[in-house]
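*Asks:* I'd like to go over a predicted model; first the sequence, then the structure.
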Amino acid sequence: MTAKRNTPVALIRQAAPFAIRAERASDVVAREALLDACFGENRHARICQRLRDGRAPAEGLSLAAVRQDGRLVGTVRLWHVSAGGRSALMLGPLAVDDDCLGVGAALVQRALAAAKARGHGAVILLGDAPYYARFGFSAGKTGELSLPGAFERDRLLGLELVEGALDGAWGMITPTGAVPKVKASRTRKALLAVPHAA
């Protein structure tokens, strides 16, 4: 008679198929919900948010990961900054649905490839070094850079897409991205359409 062994089995989640595409205006609600779920409702108070507030993401560098059913399961954006006088991009936030394996890595790889193809020289971020090291990020050239507020020095990471792009970078990281044009409000449009009495 053969005895049954009670061997623990590790459950491996299957990666659901997904596609990465440019972010669309129709993604906003799902994107905001995913960011809230990943970072909490106080995410707007985070230090890197100060570099994004009132700025538009870098053109062509806002990506969304969507499943076959159209559900948004990941997002990443890159933003123009000055890294101590050096032109660079800031990566973040990167957010991924808990049930989706491989989405975060795929988004980062696609974002970095797109940034390089567009001629950008460097990308910096504030994040977990063990996770981002696999993409080539390190604190090697960010030691003289600062952010507008308290931050953990070992989490400020950089990646040169062009060799030497961060050489000699020192000082404050500041936003340089475009300020979105504000469209005229409906009220203003309505007022302009009403004929005025003389």
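*Replies:* Looks like it arrived, so ask away. Numbers count the residues shown, from 1 in each chain.
*Asks:* can we go C-alpha only for contacts and neighbour counts from here?
*Replies:* Fine.
*Asks:* quick one: the strands in this structure?
*Replies:* Secondary structure of the chain (DSSP state E): strands located at 18-22, 62-67, 72-83, 86-91, 95-96, 122-126, 145-146, 156-160, 171-175.
*Asks:* wait, which of the ones you listed is closest to R31?
*Replies:* Among the strands of the chain, strand 72-83 comes nearest to R31, with 6.9 Å by C-alpha to C-alpha.
*Asks:* another structure for you, compare them:
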Amino acid sequence: MLASSWLIRTEVPSDLPQIEALQADAFGPGRFAKTAFRLREGVERDHRLCFVGMSDDVFAGSVWLTPIMIGDAPSQLLGPLAVSPAFKNRGLGRLLVNQSLKAAQALGEKSVLLVGDAPYYGPLGFEPVPLGRIQLPGPVDPARLLVANLQPGSEMPSGMVRGGR
């Protein structure tokens, strides 16, 4: 998918070293202690829903979706979303998120959860989770817990979040 000067494509195994380096630069070593990162431990990301952004032949960013359960409802956890500093504020992050949401919707996923900034993710289809509706197994700022319902008429999931299906 070509958008402006960006090429958005499905991640391939040879992208992993660049993705891991980008995530390390973007989030630092403290990322592993965060609740969202810990939910992903031992859970394989959904490779059908992981994308990278390229500018010509230069690796510029990536996004992952990982299968989770919210109560009894299957869902996906968005993140990490990372864009190389050289390409920030040029729309790549939004394109990556949009591509992952469209692909998840096409595969029948009902929702995508994330911990992030509402002003950034709101225009992409995410809404704040009402206090107490979704619980994570660790600390998280409730104002940063957001969900995108992907199927028309589907109800926002509720319950405790755990990694995997």
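*Replies:* Okay, I see it. The model shown is predicted, which means the values in this text are computed figures rather than measured ones.
*Asks:* Need the strands of structure 1 in TSV (columns: mean neighbour count and distance to Y132 of structure 1).
*Replies:* As requested, these are exported to TSV (neighbours: other C-alpha atoms under 10 Å; distance: least, C-alpha to C-alpha, whole Å):
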stretch	mean neighbour count	distance to Y132 of structure 1
strand 18-22	17	19
strand 62-67	21	18
strand 72-83	24	14
strand 86-91	24	11
strand 95-96	24	14
strand 122-126	24	9
strand 145-146	18	18
strand 156-160	24	8
strand 171-175	19	19
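*Asks:* Redo these as CSV? Include distance to L34 of structure 1.
*Replies:* Shown next, in CSV, are those (distance: least, C-alpha to C-alpha, whole Å):
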stretch, distance to L34 of structure 1
strand 18-22, 16
strand 62-67, 11
strand 72-83, 8
strand 86-91, 17
strand 95-96, 7
strand 122-126, 19
strand 145-146, 28
strand 156-160, 24
strand 171-175, 24
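*Asks:* so which of those gets nearest F137 of structure 1?
*Replies:* Among those, strand 156-160 sits nearest to F137 of structure 1 (C-alpha to C-alpha), with 4.7 Å.
*Asks:* nearest residue to Q23 of structure 2 other than its sequence neighbours?
*Replies:* Once flanking residues are discounted, Q23 of structure 2 sits nearest to A82: 6.1 Å by C-alpha to C-alpha, 6 or more residues apart in numbering.
*Asks:* Ok, S146 of structure 1 next?
*Replies:* Leaving aside its chain neighbours, S146 of structure 1 sits nearest to M172 (4.7 Å; criterion: C-alpha to C-alpha, 6+ apart).
*Asks:* For the residue sitting nearest the centre point of structure 2, give me its contacts.
*Replies:* Centroid-nearest residue in structure 2: L78, 1.8 Å away (criterion: C-alpha atoms, centre = their mean). L78 of structure 2 is in contact with 63-66, 112-114, counting by C-alpha atoms under 8 Å, 6 or more residues apart in numbering.
*Asks:* Please apply the same query to P74 of structure 2.
*Replies:* P74 of structure 2 neighbours (C-alpha under 8 Å, 6+ apart): 67-68, 109-111, 165.
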